Structures are given as C-alpha cells and as structure tokens.
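Enquirer: Task: produce atomic coordinates for the following.
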Amino acid sequence: MMQTIAKIDNVTHKYKGAAENSLDGVSLTIHKGETILLCGASGSGKTSVIRLLNGLIPHYYHGDMTGYVTVNGHDIAKTQLYELAGIVGTVFQNPRSQFFSVDTDGEIVFGPENIGLEPKEINARKEIIAEQMKLDKLLGRSLFELSGGEKQRIACASVAALLPEIILLDEPSSNLDMQAVSMLHDIICEWKKQGKTIIISEHRLWYLKDIADRVIYMDKGRIVREWSGNDFAELSEEETKQMKLRPTNINERYLALLSGNDESGSRHTDVSDGIILREFYFSYNHKPCLLRRKIFTAADGDDLSLCIPKLTIPKGKVTAVIGSNGTGKSTFLRCICGLEKDCTGVIISKGKEYRKRQRIGFSYMVMQDVNHQLFTDSVEKEVLLSMKEKDIIRCHEILDTLGLLEYKGTHPMALSGGQKQRVAIASAIAAGAELLLFDEPTSGLDYAHMEKVGELLRQLADSGSTVLVSTHDPEFIELCCDHTLRIKKGRVDSLD
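Expert: The predicted structure follows:
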C-alpha cells in the first residue's frame, strides 16, 4: 500500500483583491516517492497548487481559503514556513525571487547553513550537488553575471542541498537551453531514484514524459483530468492542442539544432536584401580609461563578449537566435538596440547608417525579465506609452489579439508572469520599430499563447518588420521562424 505524504482536501482559494477563485474545490492525494506533473493553460491553478504544498498559501499569499492541506503529517495552516524548510523545497519560475546570496557558492550552501549544519557537512553537500548537477563552471561566480538558465540551475542546486523529502518545481525549464533541460531531466531522475516526492508545474512536456508517474490536467482552478505517465505520453498532438498544451513530442531536427548536435556544420545563408550589422564589438570585462574609452576591434579576439565584424539579417523575416545559455544571445540583442552603451557598431538599412543612440530609435526590444520595462499603472497606458501617436482603437486591437483586453485597466505588476510577457510584446508591436527584438518571449507561456505570439511575429514580418527572437523552444521555431542564427561564445556560428 502506497504511503500518503501530502493531501489537498477540497480546497477553494481566492487571492486577496482577485475577482475569481484561483482554486475551486481541488482535492489531490500525493504518495511518497511519486513524480506528478501538473499541466494546463496559464492561470489554470498549477502554481497555486505548488503554493499550497509549500505553505506560501495561506502564510504569504493571503486571501479567502476553505479546505485543508497536510504535508508529511503537518497541517499547513497551522505550520510556520520555517518548519517546512527541511521537508519541502521549491524551485520557482523566476530564480531571482529565491536568491539570498550574491555568489553561486554562497547560494548553494545558504539553506544548509540556515538550518545549522556543521561546516564539514555543508561543504560535503555542496561538492556532491555540484558534481551531480555538473556545476563546476558555475562555482565561484557572481549571480549577477549568470544567464537566466544558469540562475535556474543554481536555484535547483540550492534546493537539492537541503535534501528535502518533497521537491516542488514551478516552470523549472522555462529559461533553459536544450543541454540544461537534459541536465534537469537527469537530476529529476536522480531525485526519483533517491525516493523523493516530486511535483512539477510545467508547460514544456516532452522532457518529462518518461519521468512522470501521474499527470494532472487543470483548467480554471479545477482538476479536470488525470492520466498515468504512459497514457499521457501517448496523447496525439491534436489532443494536447485542444487542451492548450504544448506537444509531448518534438521534431528531432529542431532538438538537434538547439542542442548544437546537428551535423551540417557552420554555414551561412546568402541574404540579398537585409539589415547589415557592421563592427559590433563588446566586452563585459572592458574597463574604460579615465580620459578616453578603448575602441574595440576584431583584433581583441577572445577578450570580446561579442565579436561580429559583419552580419546581414534577412529583412522582413522572423529569425530565431539560438545557442546555449550564457553564450551571448541576450548580449547580442542588447548591443543591437543600444542598451550596452560601450558597444561599437553600425546598423545599415536602406542605405542609412544608425550609430549608438540612433540604434535605440531604429529597434525595440522585449527583455527576458519584462519587469524591467513595465512603467505605468495600467496595461492600456503601457501600450499607449510605446506609440509615437496615441491610438486607443489600435491599442485595444493589439490587446484583444493577445488576450489582454479584459486587463486593460489592471496594473501590469499585478499580472502573472506570462501575462506580463504579453503586455511587453503588445508594447513592442505598438512601437512600430523597423527591427523588433524579443528575448525569450515564450518562456512560461502555454501552447495557445505561444501560438498567438508566433502568429503576431509572422504578421509583423509580413508587414515589413524584421524580427530577431532569442529562443530555446523548438515548438516555437517550427511554428513561425524563417531562419535560425546560432550564436556561440559571442560569435555568429551559423545563419540558416
């Protein structure tokens, strides 16, 4: 007989200030050693279930709640969060929200230090976790220097170092490249062998189909369907689409491409009509002199974080910018739009040159962490802010297309991560720039909203805009991208 380690009993919950319930009569029994996958569209209640199990509901996220939750014999409503530290570990969608240190080593050992372990035991745990998760290249580094995917790996390591009985993961792969997803898959398998109970809320499903014992499908705060892991893996692409889920199987060609395992080698597509990038050089290690700044050239070689003597981007097309975490994709986009002020480089379009500050007006970028570019107190005002000439009708059309019209009066910071991402995309569309840059726009999005973003990028390209989109999603590339541009160590490795 399987031992119950956690139980959610008829829970209904509404966040403070919300109009609708986040959970509606949810009941779920979790057995010791089980691996459960929670799936469903954005806003279906997956993250709220995670918050029930780690105690953030009701102790941090206040609101109206009925029903009961027990975890390893503890009544969650009567148990303080610190009492759950050695029982439940959580990896959040945005790893920055759970960091307490400024360097990787300090973050990994923070949990064990906090529960009072001996220094010898703390160091032993760090070494074991670092070896298991292949973190040797990330140790001894500042957290501020890491890419989004690298931060997620450190967040996983910091949770694993506490050796909890239950591990909760909320969209753990959203910012990871294919190699890192493969590592995450192996780590979850290792946790499973150790007898851990694992609950994963995810939109990416293909890498978990051989791991999950049970799959729970949620919709509008309710558990609607349940499958065994094997039965779920057999669902057709049409069946998953109908439930607004990403596919359980991915085109092997795109997996190989994103993993860097395709055997076709370095190559470049001939581009007759395009936007030319010339002499784009940049280094994060550059320290300007007091009287003058160093002018970078290709001769600086390996010292450069970005080294692109010349590149022609296909005009009026959607080009996927691919490459491993930390290889320079975000740096590439930031340099193009002028966010990195020390970056040299000229953009040439229709015979006109754009330098330094001029690049800012020529392009518009949607950042990976959209919290950095949400400024107003309503969704409607946010989109209008990007327009050269205010157009309420056009604003509402864009919001309606992205499924955001009902939130036009809502403060952007009150939205979910996926909704914030869509607001930023709406602002980019409204800006009408000639070159549009998107840094991981589909991370955290369900299939339906990913499809909408893909359709919008296609419309933008068809209307004459040139789109560069950094992505790790093979589904998204297959959906809307005309070309792929691989960045490797700040250099252009291939353009297909």
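Enquirer: Please count neighbours and contacts with C-alpha atoms only from this point.
Expert: Noted.
Enquirer: quick one: contacts for residue 475?
Expert: With contacts defined as C-alpha atoms under 8 Å, 6 or more residues apart in numbering, residue 475 is in contact with 246, 250.
Enquirer: again but with residue 230, I slipped
Expert: Contacts of residue 230 (C-alpha under 8 Å, 6+ apart): 209, 210, 213.
Enquirer: Just to check, the last one is in contact with residue 231?
Expert: Just to be clear, that refers to residue 213. No. Using C-alpha atoms under 8 Å, residue 213 is not in contact with residue 231; the gap is 9.9 Å.
Enquirer: higher neighbour count, those two?
Expert: A side-by-side neighbour count of residue 213 and residue 231, using other C-alpha atoms under 10 Å, places residue 213 first with 19 against 13.
Enquirer: which SS class is residue 207?
Expert: Of the three states, residue 207 takes helix under DSSP: H, G, I helix; E, B strand; the rest coil.
Enquirer: please give me the structure for this one as well, since I'd like to look at both together:
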Amino acid sequence: MKLEGISFWYEGQKKATLQNINLEIQKGEFVLLCGGSGCGKTALTRVLNGLCPEFYPGKLAGKYTFGGENMTSLPIREKSLRIGSVFQDPETQFFTTKGHDEIVLGAEQRALPPGLILEKLAELNRLLQLEGLYEKSLFTMSAGEKQKIAVASVCMLSPEVLVLDEPSANLDPASILKLGEILTELKGLGVTIILSEHRFHYVKESFDRAIYMVDGELHTAFTRAEILALGEETLLRMGLRSFEAPMLQLNYDSPTEDGIFCEGKNLCFVYKGSSIFNGLNLKIPNAKVTAILGENGRGKTTLLRIIAGLHKPASGEIFFGGKALSKGGRIRQSFLLEQNGNNQLFSNQVEKEFLIDVPGQNSEKIYGVLAKLDLLQKKHAHPLSLSGGQKQRLLVGISALSGKQLLLLDEPTSGLDAMNMHRISTLLRHNAAKGQTIVVVTHDIEFINKTADFIIQL
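Expert: Sure thing, here's the model as predicted:
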C-alpha cells in the first residue's frame, strides 16, 4: 500500500483533515497509528478502506495504490474484498440482529464452504469467547460484546489488510489481551494490519512501526524499538499512553455509613427471562468518584440506567440520601452520559449544547470548561463534526455543568488519548471536591488509578 500526497477535506470544511500524507506499508506489516484525539487517525483509516469520500463526502487529493493498482478509482465494494474494517462504533457495521448471524453473514454472502465457516468460527470462539453471544440480540449487547462481534465478523473473511479504529475502546482487560492474540495470529498468517489506537500495551510485542500524527499530518515514523525507548514523560507530552499494561492500584475500600449518597438493596434485573444480576447490594459515597468494574456483559451499563431512573429493577430499591426514590425522582437528580455520544448531541453548535439541559448558563463558565478540555477552538463547530474523543470530552463537560447532584458516566475515556484522559480526570476530581457524586463505568485502569476513590466490582 502506498499513499503519495494524500489530502482530504470533509464536505463543508475549509481546512484539510489530512494534509500531504506520504506513507508506504509493506505486505504483512503491522502499523500502529497513534496521536492525540482529533489528529486525523480515523480519517486516514477511512481513506484506506474507501469510506472517504464514498461514504463520508469530501474532496480527496493525491495518489493511493495497492499492489500497483489505483485504489482511488475502485468502487468501495471492490476495495472491501481486499481490506477489512473494524470501526470505532461497531453498531455502524451491523446488518443482522443476532451475534452468530452477524459473524457469519459476510462469509455466507461470499459463498464460503460451510465446513470452512464452521472451522473459522471455532477458532474465533477459542480466542474471543463468542459462543455465549451467538443467540444474543445485538441490540442488548454491551459495547464490548458488540466490538467482539465486529472483530470476529471481519476476521471471518480473511482479508489481505485489516484496518481497525480503536477496537479496544470498550473491551474489558481480558478481552483486550485476547484481541492482541488474534491480531498477532493474523499477522503470523501474513495479514497486513493497520491499527489506530490510544491503548498500546496489548500489541506491544507485535507491531512493527508506529506512525505518529499531529494535526492531520504524519509527524514521525518510529520503529518499534524507537518508540518503546521513549520515556513516560515524553509519551505524555506527545499525548500518548504507556506501552506497559496498567495495574490496578486502588483498594476496594467501603464508604462509611454517614457518607452514603446512593444505595441499592437486593437489586435484580431480568431481561427476556434471563437474570442480568440478582440480589445486588451497593453503596455510592457522597462527593466521591466511584468506579464500577466488571467483564463485558455483567450488567454495568444496566446498573447505571437503573440508578439514573431509566430502567426499573425487577426487585429491590434505590435509595438517595436514605430515601427510596421513584424513577422520576432519580431522573431529576441524575445526569447519565451513555456510551454512544452521538445519541446525546442535539444542537448545531458546541457551545449551545450546554444550554439544552440548563438554559441561560453563564458563557464564561461554558468557555472555561471548554478551555479545560481543549475544545474552546471548537465552540462554534457542529457537535457531530467532532472526532469521537472530542465528542466524549464535550459530553463530560456538559455533564459537569449540568448542576445535577449525581453524575453517571459510561466509558467516558473511550477514544481519549493520554492528555485528554488526564483532562477528564482533573475535571471530575474538581467536581467531586465541590460536592458532586460521580459514578464511572470503565475498563480504563489508568483512568481509575488517577481518578477513583472507591471501586465496585460486578
């Protein structure tokens, strides 16, 4: 694969998202795309797989060849035969309603022999532990479970090149390591891998080169040895996370009885006859940051929605300040930031998003939060034009100024580089110090170590 002078402008934008990209990738090479949120990594993956400009309208300039063939002149259906893609938001690539059907759909459409499909399915199940998801509805899966299905469905097709955009974003630690195993195995089979990521530890031993991007340009190409030799402080200045696997440093302390903001007693939640959790008891301390941990599919997102008043438990009660509250009462006291940020953006300007929940907010406070999150320059931009990480930061900022007593965050650091993860952590610690109670569902151990006061394990 060879890119020569590639630039791309999204439709309606004056500034190029990608600028004069020159990059050559050898067959079987494992290339890591890294850089701060919004640096152009996702746009580059979309050029490689043909989504820019066929699906995302805009202007593409420069030359892109694959094995000597001009890729810019090929329709996307031809590109997809050679290049498989795993997107940042797995929902955008689903076509069926059940796990098994989604995994095998592409292979069936290309008329692979049934025996080969079963063989590939067995191998993927061994690596990603998929069997429990075969009959599960895609609509009820956790984000991590959806990502597993997306990775498996693409790997079923044995593409020459695999392009992945932050596939680890919502996976639990064990699943991230399994993803690293399957990428290493695919590399061993000769598959060319291009991985856009903020978390690197799970591919530390397998990638060949790291391409560091800044503001839409290729800033530096590192060999694996060169980038691994950089110190932690240097990586942080570059906006990059550590290449070392993070270890949980926080103890599982219990809050004191006089400092409880929210308590759940004997909570049970059942969906379509299956118990998600049963007899669950938990205590959320007042004016602290509590992290909820657990494997994908354990009901962490469901628990947040129960606390927020969006779901009703089959049995058990939720107490706020020692009083049992109805769903409506919990909704009035809570702000829930869900995993898919697109579903919670409604305005046509970034700064106007702050006014939807709390009309008439002080502009100085809004600009102050945007500055803390490195988004002030985006105050007049359309929220949906932001990168995934920028949307995430915007929504955390909105929640911080919502005035709600309880802030519930579901994977707030997915898609965030090291610098912006630290910005979010600082903002949440500041709000907790001012009296806001914060609950975070996350698999981000680095973030937990920096931010949380207490841990709940599901």
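Enquirer: correct me, but residue 283 of the second structure touches residue 258?
Expert: No. Counting by C-alpha under 8 Å, residue 258 is not a contact partner of residue 283 of the second structure; they are 11.2 Å apart.
Enquirer: With neighbour numbers in mind, choose between the two.
Expert: residue 283 (20 against 9).
Enquirer: excluding its backbone neighbours, what's nearest that one?
Expert: Leaving aside its sequence neighbours, residue 283 of the second structure sits nearest to residue 263 (C-alpha to C-alpha, 6 or more residues apart in numbering; 4.5 Å).
Enquirer: In contact with the one you found, which residues?
Expert: Contacts for residue 263 of the second structure (C-alpha under 8 Å, 6+ apart) come out as 281, 282, 283, 284, 318, 319, 320, 322.
Enquirer: Residue 67 of the second structure versus the equivalent of residue 185 of the first structure over in the second structure, what's the distance?
Expert: Taking TM-score structural alignment, residue 185 of the first structure has residue 180 as its aligned residue in the second structure. Distance check for residue 180 of the second structure against residue 67 of the second structure: by C-alpha to C-alpha, to the nearest Å, it reads 27 Å.
Enquirer: More neighbours: the two, which one.
Expert: More crowded of residue 180 of the second structure and residue 67, by other C-alpha under 10 Å: residue 180, with 20 against 10.
Enquirer: Check the burial of residue 360 of the first structure by counting its neighbours.
Expert: Neighbour tally, residue 360 of the first structure, other C-alpha under 10 Å: 17.
Enquirer: What of residue 103 of the first structure?
Expert: Per other C-alpha under 10 Å, the neighbour tally for residue 103 of the first structure reads 19.
Enquirer: hang on, it packs against residue 140?
Expert: Yes. Counting by C-alpha under 8 Å, residue 103 of the first structure touches residue 140, with 6.6 Å between them.
Enquirer: before we move on, back to that, which residue in the first structure aligns with the residue nearest to residue 283 of the second structure?
Expert: Matched by TM-score structural alignment, residue 263 of the second structure corresponds to residue 277 in the first structure.
Enquirer: Secondary structure class of its match, three-state.
Expert: With three-state DSSP as the basis, residue 277 of the first structure sits in strand.
Enquirer: What separation is there between it and residue 371 of the first structure?
Expert: Distance from residue 277 of the first structure to residue 371 of the first structure, by C-alpha to C-alpha: 28 Å.
Enquirer: before we move on, what about residue 77 of the first structure?
Expert: 31 Å.
Enquirer: Those two: which is more packed in?
Expert: Taking neighbours as other C-alpha under 10 Å, residue 77 of the first structure and residue 371 compare with residue 77 leading, 17 against 14.
Enquirer: Can you report how many residues lie near the counterpart of residue 375 of the first structure in the second structure?
Expert: With TM-score structural alignment defining the correspondence, residue 375 of the first structure maps onto residue 346 in the second structure. Residue 346 of the second structure has 14 neighbours, counted by other C-alpha under 10 Å.
Enquirer: check contacts around the residue lying closest to residue 346 of the second structure once chain neighbours are set aside.
Expert: Ranked by C-alpha to C-alpha, 6+ apart and with sequence neighbours excluded, the top spatial neighbour of residue 346 of the second structure is residue 353, at 6.9 Å. Neighbour list for residue 353 of the second structure: 345, 346, 347, 398 [criterion: C-alpha under 8 Å, 6+ apart].
Enquirer: which SS class is the second one?
Expert: Three-state assignment for residue 346 of the second structure (three-state DSSP): coil.
Enquirer: And for stretch 302-310 of the second structure, what's in contact with it?
Expert: Against stretch 302-310 of the second structure from outside (C-alpha under 8 Å, 6+ apart): 311-313, 318, 326-331, 334-336, 408, 410, 441.
Enquirer: Which ones among those map onto helices?
Expert: Among the contacts of stretch 302-310 of the second structure, DSSP state H puts 327, 328, 329, 330, 331 in helices.
Enquirer: Number of residues surrounding the equivalent of the third one over in the first structure?
Expert: Using TM-score structural alignment, the partner of residue 329 of the second structure in the first structure is residue 358. Close neighbours of residue 358 of the first structure, defined as other C-alpha under 10 Å, add up to 14.
Enquirer: Next: residue 428 of the first structure.
Expert: What residue 428 of the first structure shows, counting by other C-alpha under 10 Å, is a neighbour count of 21.
Enquirer: how close does it get to residue 402 of the first structure?
Expert: Between residue 428 of the first structure and residue 402 of the first structure the computed distance is 12 Å (C-alpha to C-alpha).
Enquirer: Also residue 339 of the first structure?
Expert: 27 Å.
Enquirer: now the strands: where do they sit in the stretch 301-450 of the second structure?
Expert: Remark: strands assigned in the stretch 301-450 of the second structure by DSSP state E, counting those that start in this stretch are 315-320, 323-324, 334-337, 406-410, 437-441.
Enquirer: residues in the first structure aligned with the fourth one?
Expert: Correspondence between strand 406-410 of the second structure and the first structure is established over residues 435-439, with TM-score structural alignment as the criterion.
Enquirer: The aligned partner of residue 233 of the second structure in the first structure: neighbour count?
Expert: When the first structure is aligned by TM-score structural alignment, residue 233 of the second structure is paired with residue 238. Counted with other C-alpha under 10 Å, residues neighbouring residue 238 of the first structure total 11.
Enquirer: in which helix or strand would I find residue 238 of the first structure?
Expert: helix 237-242 (DSSP states H and E).
Enquirer: That helix vs the second structure - mean distance after superposition?
Expert: Its aligned residues in the second structure lie a mean 0.6 Å from helix 237-242 of the first structure after superposition (mean C-alpha distance after the TM-score superposition for the first structure).
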